[in-house]
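# Got a predicted structure plus its sequence, pasted below:
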Amino acid sequence: MIDPFSHDVLENPLPLHEKLREAGPVTYLEKYDVHALARYAEVHAALTDWQGFESGAGVGLSNFRVEEPWRPPSLLLEADPPHHDAPRAVLSKILGPRALRRLRAEWFADAERLVDEVLAEDEFDAVPALAQAFPLRVFPDAVGLGKAGRENLLPYGDHAFNAFGPVNDLVEKGQPRVAELSAWVNAQCAREALAPDGFGARIWAAADNGDLTYEQAPLVVRSLLTAGVDTTVHGIAAVLYAFATHPEQWRRLRERPGLARVAFDEAVRWESPVQTFFRTTTKDLELGGVRIAKGRKILMFLAAANRDPRRWTDPDVFDLSRDPSGHVGFGMGLHQCVGQHVARLEAEALVTALAARVERIELAGQPRRHHNNTLRAWASLPLRVHRTGGVTG
C-alpha cells in the first residue's frame, strides 16, 4: 500500500512521484483515504482555486472541520477569504520591496562575514555552518526577536511541518517538547518581547491602525516564525547541494553572479523543500476528469509537479539556463508564500558571498537526509571548497 510518509519515500520520493504522475491526473491513496495530485496542471489548478479547494480546513491530513488542531490555525496558511485577507495584506506590505531594499546591504554584509568565518576551514558541514546559521542570524533580527532561545525555532518548525502529515513516528518524536516550544514561540510573539523597529513591531502597529485585531497580531507574528525559518534553511541547503553536484552550473554562476536568484528558484523547483500540502474540497467537483465529493482531503505533491515533464523540459536537471518561474515550490495563487522574497534575498546574499570567494565546491562526504512529513531536508551536507586565489584541500 502506497505511503508517501514512509521513511523509504521520504528518503527518496522521486520514484513515487513518477509513478503517481504516470498513473493519471488524479489518483487515490487508500492508506489515507485521500485523492492525490502529482501533475503540474492539476496541482496548479487546486492551488489557485481557493473557492473549490479550501485551506481553512487545514493544509495537513487533519480536517479542522471535524478535528481539533494542535494549535490555533495559522491566519495565513490555514484560512481563506475573508479571514485571510487582512493578515495577508499587512504582511505583504511589511515584507514588501521597500523593507527588503532596506535590509539588502545589511544582509549582504552579514553573509560576507559569515562566509569568511566558515571558509577558515576547507571542509565543513554546510547545514549548520551556512544553511541554518545565516537565516537564524538575519531573519529573527529582522522580526525583532532577542538573541536568547533562537535554537528553539528549528525544532518548533520541524514539528509544525511534521504535523501536516499523519500521526507517525516523526510526529511522536516531537510531542514531548510541543508544550515547551509552543510556549517559547508564543512568548516571542508578544508585543513587549519584540524590538521596536522589526517586522513584529510593525505587525502590532497594524493592529493599532485597525488593519488587524489585537487577537490576530500575535498569530501573524507566529506565522512568520513558523514558516520563515525552516523552509529557507532547506532551500539554501538545496541550492548548495545542487552546486556541489553540478560544477558546471557553479562555474556559470561565478561568471554571472546575477544568476544567484535564478539559482535559488531553480533549486526550489528541483528539490522542492516543501514537498506536499493538503486542501479540502468545498463542494462536489471534477478535476482531471475525476469526480471528487465535497469535504474530501486532497494531497498535492508540489515536488512531483515541479518535475512534471508535461511542464518542464529535462525536469530532473538542475539548469541555470532554465526559467524556473511558475514552479509551485512556494505555492501558487492566493496562498502563495508571502515571505518568498525574503527567502530569495537571504539565499542571494549567501550564494553571492560564496561565489566571490570559492572557485570550486564539491561534496566532502555522503550527505544525510533529515526526514520530515512535509519538508525535503538535509541533516548533513559535508562540503569541500577550493577558494579563489589558489587551490585548497
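Received it, and whenever you're ready, just let me know what you need. Computed from a predicted model, the values in this text were never measured in an experiment. Numbering: from 1, shown residues only.

# From now on I want contacts and neighbour counts done on CA atoms only, so please keep to that.
OK.

# which other residues reach the helix or strand hosting E112?
Assigned by DSSP states H and E, E112 belongs to helix 97-118. Here helix 97-118 makes contact (CA atoms under 8 Å, 6 or more residues apart in numbering) with F124, A129, L130, F134, V138, V342, L345, E346, A349, L350, A353, L354.

# would you list these in CSV and tack on secondary structure?
Output for the contacts of helix 97-118, formatted as CSV (DSSP: H, G, I helix; E, B strand; the rest coil):
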residue, secondary structure
F124, strand
A129, helix
L130, helix
F134, helix
V138, helix
V342, helix
L345, helix
E346, helix
A349, helix
L350, helix
A353, helix
L354, helix
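
# how about the residues you listed, which pair is most distant?
F124 and V342 (25.7 Å; CA to CA).

# now the strands: where do they sit in this structure?
Ranges of strands in the chain, per DSSP state E, are 27-29, 34-37, 53-54, 123-125, 276-281, 285-287, 290-292, 297-301, 358-363, 368-371, 376-380, 382-387.

# which of these is buried the deepest?
strand 297-301 (a mean of 27; mean count of other CA atoms under 10 Å).

# From the contact counts, what lies against that strand?
strand 34-37, strand 276-281 (3 or more CA pairs under 8 Å, 6 or more residues apart in numbering; DSSP states H and E).

# How far away from the center of its chain is that strand?
Computed by CA atoms, centre = their mean, to the nearest Å, the chain-centroid distance of strand 297-301 equals 17 Å.

# so N162 touches N372, yeah?
Yes. At 5.5 Å, N162 counts as touching N372 under the criterion of CA atoms under 8 Å.

# and the gap between the residue most central in space within the chain and F161?
Using CA atoms, centre = their mean, the residue of the chain that lies closest to the mean C-alpha position is T231, 2.8 Å off. Using CA to CA, to the nearest Å, T231 is found at 10 Å from F161.

# between those two, what contacts are shared?
The contact lists of T231 and F161 share L375, where a contact means CA under 8 Å, 6+ apart.

# what's the distance between the closest residue to V138 other than its chain neighbours and L100?
Nearest residue to V138, sequence neighbours excluded (CA to CA, 6 or more residues apart in numbering): W107, at 6.8 Å. Using CA to CA, W107 is found at 10 Å from L100.

# let's bring in a second model and compare:
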Amino acid sequence: MTLAEHPATDVPTSDADPFGHEILEDPTPFHTALREAGPVSYLSRYGVFAFGRYAEVHAALVDWQGFQSAAGVGLSNFRTEEPWRPPSLLLEADPPRHDAPRRVLSAVLGPRALRRLREGWAADAEALVDEVLARGPEFDAVASLAEAFPLRVFPDAVGIGEAGREHLLPYGDLLFNAFGPHNDLVATGLPRMGELAGWVDAQCRRDALAPGGFGAAIWAAADRGDITHDQAPLVVRSLLSAGVDTTVHGLSAVLHAFATHPDQWARLRERPELVRVAFDEAVRWASPVQTFFRTATRDIEIAGTSVPDGRKILMFLGAANRDPRRWGADADRFDLGRDPSGHVGFGMGIHQCVGQHVARLEAESVLRALLRRVETIELTGPARRHHNNTLRAWESIPVRVRPATGR
C-alpha cells in the first residue's frame, strides 16, 4: 500500500486485486496491509473504497441509510446496471421494501421452528457420522460432513424434493461469484447459469414445496397478506440462495479449525457446552463470507475520508474479524476461550443473516455427534481451497479421526 492522490482526497491506495487467485488463496497478508494502511483505502483496480478495520466495517453495515444495499451488494451498481436476476428482497433491498419479507422470514426461521427441528437434526447428524465412521477413520471432511449434512437436512426443512439437490451448491457458487468482478471464476459458471437459475426458480413455486416446510410457510404468509404473492417465490429463493453454501463453508471452517488446533478439540470434549462458541469463533476466524459491497447514498464522511454519492464501498468482513483493535493481539488464533460475539461474519444491522440460527443448529448437531464418537481429528494431507469471489471455501479437508474409547 502506498499513499497516493485520489481525485477527491488523499487516501491510501492499492492496485492489488482482492479477487485474484493469490489473495483468494491466502487473504491474510492483504488484509493486514489493508488494516495498517488506514481506516479507509481506495482500490484503484475497481474504483471502490475499501474498509478493513472492524470499526469502519461495523459502522457501514449498520448504516443502511448512508450505505445502501438496494444498489447491489456486489461490484455491479444497480443504479446504472441491470441486475442479472431479480434482486433479493432480503439482501439487496432496504426499508421499506425490505421490511415485510424480513419479518416473514424471521418468523418462519424463528425459535419455534428450530425447536421442532432440533431433535430430528440431532438424530440425522448421529446417523451421518455413524455412516462416515463405518467406512473407516480417514475421510474428506468437506464432502462427507460439511456438504453432506446441510444437503441432507436443509432442503427437507424448506420442503423441496430430492431430485436436483446437486444443483444447490453450484448455484450458490455462481451467485456469490457474481458479486465480484467478471473474472475467470464468473466465466466458469456462466454456461450453467440458465440451467441452475431455472431449477432454483422452479423449486420456489407453491406447487413444488411440501406442506409443513419453510417454503410452504412463506406462501401461507402471502395468503395472509403479510407479503405479496409475487414476493413469496423471491423469499423462498433467498433461502435456497444463501442458506446452503454459507452453512457448508461454516461447517468446513470449524472442522478445519479443530483438525489444525487439536488442543481446542480436546477443550471442547471437556466442555461440550462451548459448542456454539466454537462455531461462532470459527466463523470469526475464517469468515466464510469474506466481502460485501454497499453504495453511498450521499457524500458521506467516514474516518475522515469523504465517499462520494453513488460510489461503491467494499467491506472486508474477514479483515474486520481479525482486526487486533477489536480482537486483541491473538486475533489470528482460533481460541474457544474467546468471546466471539460481535463478529461480522453474519453481517450486522438490519441485513444481518436471518438464517444464522439455522446454521448454528446444523453445526451444533454435527459437532455434538462428533464429540460423542471422536477423540481426535487430524489432517492427513494438505487441505485444498475452492476459490470464490465472495466466499472463503474449502474444496477438500482430508482428515483421520480416532474413535472415542468405549464405543
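Received the coordinates, thanks. From a predicted model like this one, the values you see are computed outputs, not experimental measurements.

# What does the TM-score come to for these two?
TM-score for the superposed chains, counting by TM-score structural alignment, normalised by the length of the first structure: 0.99, backed by 391 aligned residues with a CA RMSD of 0.8 Å.

# sorry, back to before: columns distance to A89 of the first structure on top of the strands of the first structure, output as TSV?
Below are the strands of the first structure laid out as TSV (distance: least, CA to CA, whole Å):
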stretch	distance to A89 of the first structure
strand 27-29	35
strand 34-37	29
strand 53-54	19
strand 123-125	38
strand 276-281	22
strand 285-287	30
strand 290-292	32
strand 297-301	26
strand 358-363	40
strand 368-371	33
strand 376-380	29
strand 382-387	40
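
# nearest to V178 of the first structure, of these?
Closest to V178 of the first structure of those, according to CA to CA: strand 368-371, at 18.1 Å.

# closest to L259 of the first structure out of the helices and strands packed on strand 297-301 of the first structure?
Going by CA to CA, the one of these nearest L259 of the first structure is strand 276-281, 27.2 Å.

# Check the mean deviation of that closest one from the second structure.
Compared with the second structure after fitting, strand 276-281 of the first structure deviates on average by 0.2 Å (mean CA distance after the TM-score superposition for the first structure).

# Report the inter-axis angle for that strand versus strand 297-301.
150 degrees (axes from the mean of the first three to the mean of the last three CA atoms, to 10 degrees).

# residue in the second structure matching A163 of the first structure?
Per TM-score structural alignment, the equivalent position to A163 of the first structure in the second structure is A178.

# Enumerate every residue touching A238 of the first structure.
Contacts of A238 of the first structure (CA under 8 Å, 6+ apart): A267, V268, E271, P273, A377, W378.

# And it? What does it align with in the second structure?
Checking TM-score structural alignment: A238 of the first structure goes with A253.

# if we can go back for a sec, between W107 and L100 of the first structure, which one's more packed in?
When W107 of the first structure and L100 are compared for neighbours, W107 comes out ahead with 24 against 15, by other CA atoms under 10 Å.

# Look up how far A349 of the first structure lies from that one.
For W107 of the first structure, the distance to A349 of the first structure - CA to CA - is 6 Å.

# Run a quick neighbour tally on the match of A163 of the first structure.
A178 of the second structure, neighbours per other CA under 10 Å, totals 23.

# Distance-wise, check it relative to A369 of the second structure.
Distance from A178 of the second structure to A369 of the second structure, by CA to CA: 35 Å.

# Do you have the helices of the stretch 51-200 of the first structure handy? List them.
85-94, 97-118, 126, 133-143, 153-162, 169-174, 178-188, 199-208 (DSSP state H, counting those that start in this stretch).

# Pipe those helices into a markdown table and attach distance to L75 of the first structure per row.
Formatted as a markdown table, these follow (distance: least, CA to CA, whole Å):
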| stretch | distance to L75 of the first structure |
| --- | --- |
| helix 85-94 | 7 |
| helix 97-118 | 22 |
| helix 126 | 33 |
| helix 133-143 | 17 |
| helix 153-162 | 15 |
| helix 169-174 | 22 |
| helix 178-188 | 15 |
| helix 199-208 | 13 |
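
# Of these, which is nearest I361 of the first structure?
That would be helix 126 among these, by CA to CA, at 11.0 Å.

# For the closest one, grab the matching residue range in the second structure.
Taking TM-score structural alignment, helix 126 of the first structure hits residues 141 over in the second structure.

# what does stretch 260-276 of the first structure give?
By TM-score structural alignment, stretch 260-276 of the first structure lines up with residues 275-291 in the second structure.

# and what of stretch 33-41 of the first structure?
By TM-score structural alignment, stretch 33-41 of the first structure lines up with residues 47-55 in the second structure.

# contact partners of the matching stretch?
So stretch 47-55 of the second structure is contacted by 31, 34-35, 39-43, 57, 307, 311-317, 319-321, 323, 325-326 (CA under 8 Å, 6+ apart).

# ok, now with 7 Å
With contact meaning CA atoms under 7 Å, 6 or more residues apart in numbering, stretch 47-55 of the second structure is reached by 31, 34-35, 39-43, 57, 311-316, 319-321, 323, 326.

# what residues are up against the residue in the second structure that P247 of the first structure lines up against?
The equivalent of P247 of the first structure in the second structure is P262 (alignment by TM-score structural alignment). The contact partners of P262 of the second structure, by CA under 7 Å, 6+ apart, come to I377.

# how about a cut-off of 8 Å?
Taking CA under 8 Å, 6+ apart, one finds T376, I377, E378 in contact with P262 of the second structure.
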